[in-house]
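> Could you look at this predicted model? Sequence included:
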Amino acid sequence: MTTRQAPAAARDVLGRHNAVLSGPVGAPPLVFAHGFGCDQGMWRAVAPAFEDTHRVVLFDHVGAGGSDLRAHDPVRHASLDGYAQDVVELLEALDLGPVALVGHSVSAMIGVLVAAERPDLVSRLVLVGPSPRYVDDDGYRGGFSREEIEELLATMDGNYLGWSTAIAPVIMGVPERPELGEELADSFCRTDPVIARRFARATFLADNRADLARVRVPALVLQSRVDAIAGPEVGRFVAGQLPAGEIVVLDAVGHCPHMSAPQEVVAVLRSFLARP
C-alpha cells in the first residue's frame, strides 16, 4: 500500500536527493537514476528529450551531486537495499503514481529491488548497462574474479583520486572522446571518497540475480555492444531472468551509452515508453 507523506516530510525527502522536476504537470512520470560515482547531470543529453511529453524527475543518490551528505547512514547504505529504500521514499514523496524508472549501472539493480518490493510505484523499468553480480560464479560470468574486485576495492581505499582518473576512461570506453572520460573522472572526484568507497563495496559485491525473477513489470535492458564493466553476456542474462524482460543491444561502446550515444538511447526509450 502506498503511504502519502506529509508535505513537510515530502519536501525533506526531495531536498535530501536534490530532486529536480520538469515537463508538464500530469504527464506520465519518468524518473532517471544515475550510476556509481555519477550524479543527475549525467542524464543531460537524454532527459531533456522527454520534457515535452513526460513529467521528468532527476535526483542524486545520497552521497552524490547535490544530495544531503548528512543523510548518509553507514549501516543503511552498506547494501543496495538501503539505496532502494531511499528511492521508495522519493517516489512516495513525489506522489506521481507509478513511474517509468530508468536506472544506469548500479541504479538498474536498485530499480529492480524497488520494482520487486513496490510494484505499485513502478510501471516499467529501463536498465542501462545492468549487472546483478560482477563476480564470476559457477555457471555465471559477471566479468570479474573475486580477486579482481578485491584488488579494485583495495586500490580505491588506497588512492581514490588516482583510481578515479585511471578507471574513468575505461568505463567510458571511447578514447576518441577524452572529454567524456574526463567528465566522469571529475564526477568521481566530486563524490565524498568515504561514501564512494562504501557505495563501491555495496555495488561490486552485491548479488541480485535472484531478485530479477521477482520483477513483474515490463523491463527493457539497454546494452552497449562493447562494455568493459557489464558486457553483453551479462545483459542477456538479466533480460532472460526478468519475467517480462527484453534486450536491445545498442551500436555503442562503453558503460555509459546515455553519454556516448544519447541519440540512440533516446530513440529506444521513446519506442519503449510509447507502448500501452
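Noted; the coordinates are in hand.

> Please count neighbours and contacts with C-alpha atoms only from this point.
Noted.

> Could I get the contacting residues of the closest residue to Leu113 other than its chain neighbours?
Nearest non-adjacent residue to Leu113, counting by C-alpha to C-alpha, 6 or more residues apart in numbering: Ala84, 6.2 Å away. Counting by C-alpha atoms under 8 Å, 6 or more residues apart in numbering, Ala84 touches 110-111, 113-114.

> okay, among these, which ones form the most distant pair?
Across those, no pair lies farther apart than Ile110 and Val114, at 6.3 Å, counting by C-alpha to C-alpha.

> So Leu153 versus Cys256, what's the distance?
Separation of Leu153 from Cys256 (C-alpha to C-alpha, to the nearest Å) stands at 21 Å.

> So for these two, which sits in the more crowded spot?
Cys256 (27 against 19; other C-alpha atoms under 10 Å).

> Identify the residue spatially nearest to that one, adjacent ones excluded.
Met172 (5.9 Å).

> and the one you found, how many neighbours does it have?
The burial count assigned to Met172 is 26, neighbours taken as other C-alpha under 10 Å.

> Could you do Pro98 as well?
Residues near Pro98, counting by other C-alpha under 10 Å, number 18.

> contacting residues for it?
Residues counted as contacts of Pro98 (C-alpha under 8 Å, 6+ apart) are 29, 120-123.

> Looking at these, point me to the pair that's furthest apart.
Maximum pairwise distance among the contacts of Pro98 (C-alpha to C-alpha): 13.5 Å, between Pro29 and Asp120.

> More neighbours: which of these two?
Higher neighbour count among Pro29 and Asp120: Pro29, with 24 against 15, using other C-alpha under 10 Å.

> Quick one: neighbours of the residue lying closest to that one once chain neighbours are set aside, just the number.
Nearest residue to Pro29, sequence neighbours excluded (C-alpha to C-alpha, 6+ apart): Arg55, at 4.5 Å. Neighbourhood size, Arg55 [other C-alpha under 10 Å]: 20.

> this is the comparison structure:
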Amino acid sequence: MEKYNIQVLGNVNSQETLVFAHGFGSEQNAWRSIYPAFEENYRIVLFDFPGSKPANSKDFDIQNYNSLKDYADDLMEIAHLAGVRQGILIAHSASCMIGVLASLRDPNLFKGMVFICGSPRYRDDGDYKGGFSQEKIATILNEMSHNYAEWIRTYAPAAVNDPNKPELVEEFSHCLLQLRPDIGLVVFSLIIMSDYRREVAQVEIPTLIVQPQEDIFVPPTVGAYLYRIMKNSELYWIDTPGHFPHLANPTEITKAIADYLQENEFV
C-alpha cells in the first residue's frame, strides 16, 4: 500500500468502488474537489503512480517502464491491494489508456470507466488527428531534455489554457518540478509516442468520454474518434478550456460523473 500511497475512503461498506487515477505531472490530490461528492455512497480509492512524487521516486525504475502497459501492471496491483473487483475507474489523461490496458487484461477489474481528456494516440496519422506532428513531438522532447525547468514554464500554461486560472498553472508547474527530470522525460515520451487505438476499440464496458472543446493536448477530434470506435460509450462535451477540467470546473465534472453512474445503475 505504501508504494502507491493508497487511500481507501468514503463508504467502505459500499458494493460500488470508484478508483480515481491521476495523469502525468499530477497526483491523487488532483481529485480533491471531485471525490468528496461520492464519499457517502461509494468506496473511494486514491493512489499515486510510482515516480509521481519525490516520496515514491525510489519505486520508479526507468528500465522497468517501457510502455503504458507497465503502468497497467501498477494499476492492477493497486486494485488488488485495495480489494477492487468490478470497480468504476475515473481516469485523467494518460490514465485513461492505462485503464484500458488493465481492463482488457482483467475483464473483472472494472465494469465502467470515465475518461477525462483521454487519448489513444497523440501523433497525427493520416486522417487521424491526434494533435501533434512527429516534428513537433521531436521539438518538445528536445526542449525537455535540454532544459526541463524552462520547458515547464511553457508547457504548464499551455496545458491549463486559461489566463484566469494562474493557480492551476502554479499547481501543475509545482507537480512537474517535483518530478526528477529523467523520470519526467521518460514518462512523457511513453505517453506522447503511444498508440492504443487497437486496444481502445476492444473496450465494451460503459465508458463516459469527457472532452473539452479546447485542449491542445487532446483536441476535439480525439474525443469524437473515441466515441466513434468505442462500442458502449457516451461523449460529453465541456466548454471549460484546457487539459484539467476536473480542477478548473469540478462542479460540472462531478455532475457528469454522477449522471453517468446513475444512468448505468452504478449506485
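Received the coordinates, thanks. What you see is a predicted model; the values in this text were computed from it and never measured.

> After superposition, what is the TM-score?
TM-score for the superposed chains, counting by TM-score structural alignment, normalised by the length of the second structure: 0.95, backed by 263 aligned residues with a C-alpha RMSD of 1.2 Å.

> re earlier: look at Ile110 and Val114 of the first structure and report which has more neighbours.
The neighbour count for Ile110 of the first structure versus Val114, taken as other C-alpha under 10 Å, is higher for Ile110 (28 against 24).

> what residues are up against that one?
80-81, 83-84, 103.

> Restricted to helices, list those residues.
Using DSSP state H, the subset of those located in helices is 80-81, 83-84.

> Turn these into CSV, including distance to Glu233 of the first structure.
Below are these laid out as CSV (distance: C-alpha to C-alpha, whole Å):
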residue, distance to Glu233 of the first structure
Leu80, 23
Asp81, 25
Tyr83, 26
Ala84, 25
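
> and which of the residues you listed is nearest Gly143 of the first structure?
For these, the nearest to Gly143 of the first structure is Leu80 (19.8 Å; C-alpha to C-alpha).

> Run a quick neighbour tally on the closest one.
Counted with other C-alpha under 10 Å, Leu80 of the first structure comes out at 23.

> which residue lines up with it in the second structure?
When the second structure is aligned by TM-score structural alignment, the residue opposite Leu80 of the first structure is Leu68.

> Now for its match: which residues touch it?
Applying C-alpha under 8 Å, 6+ apart, one finds that Leu68 of the second structure lies in contact with 97-98, 190-191, 194.

> Over to Ile183 of the second structure?
So Ile183 of the second structure contacts 51, 62 (C-alpha under 8 Å, 6+ apart).

> If we use 10 Å, what do you get?
For Ile183 of the second structure, the contact set (C-alpha atoms under 10 Å, 6 or more residues apart in numbering) comprises 50-52, 57, 60-62, 65, 189.

> Which one of those residues sits in the busiest neighbourhood?
Ser52 (26 neighbours).

> and the counterpart of Cys175 of the second structure in the first structure, how many neighbours?
Under the alignment defined by TM-score structural alignment, Cys175 of the second structure is paired with Ser187 of the first structure. Using other C-alpha under 10 Å, Ser187 of the first structure has 20 neighbouring residues.

> quick one: contacts for the residue nearest to Ser187 of the first structure when sequence neighbours are not counted?
Distances taken as C-alpha to C-alpha, 6+ apart put Cys38 closest to Ser187 of the first structure, at 5.6 Å, once the chain neighbours are dropped. Residues near Cys38 of the first structure by C-alpha under 10 Å, 6+ apart: 60-61, 63-65, 104, 183-191.

> quick one: which of the residues you listed is nearest to Val46 of the first structure?
His104 (12.2 Å).

> Tell me the spacing between that closest one and Leu273 of the first structure.
Separation of His104 of the first structure from Leu273 of the first structure (C-alpha to C-alpha) stands at 17 Å.

> Looking at those two, which is more packed in?
Using other C-alpha under 10 Å, the more surrounded residue of His104 of the first structure and Leu273 is His104, with 28 against 15.

> Which residue ranges of the stretch 1-150 of the second structure form strands?
Along the stretch 1-150 of the second structure, counting by DSSP state E, counting those that start in this stretch, strands occupy 7-10, 17-21, 43-46, 87-92, 110-116.

> Next, the mean deviation of the second one compared to the first structure.
The one in question is strand 17-21 of the second structure. Following the fit onto the first structure, the mean deviation recorded for strand 17-21 of the second structure is 0.6 Å by mean C-alpha distance after the TM-score superposition for the first structure.

> repeat for the third one
Its matched residues in the first structure lie on average 0.9 Å from strand 43-46 of the second structure after superposition (mean C-alpha distance after the TM-score superposition for the first structure).

> Of the contacts of Ile110 of the first structure, which pair is most distant in space?
Asp81 and Gly103 (14.9 Å).

> More neighbours: the two, which one.
Gly103 (24 against 16).

> Distance of the more buried one relative to Gly37 of the first structure?
14 Å.

> Among the contacts of Cys38 of the first structure, find me the one that's closest to Ala244 of the first structure.
The closest of the contacts of Cys38 of the first structure, once distances to Ala244 of the first structure are taken by C-alpha to C-alpha, is His104, at 18.7 Å.

> okay, now the nearest residue to that closest one once chain neighbours are set aside: neighbour count?
With sequence-adjacent residues excluded and distances taken as C-alpha to C-alpha, 6+ apart, His104 of the first structure is closest to Val128, at 4.6 Å. Residues near Val128 of the first structure, counting by other C-alpha under 10 Å, number 29.

> Return the residue of the second structure aligned against Val128 of the first structure.
Using TM-score structural alignment, Val128 of the first structure pairs with Ile116 in the second structure.

> if I pick that match, what's in contact with it?
22-23, 90-96, 208-212, 218, 223, 236, 243-246, 253.
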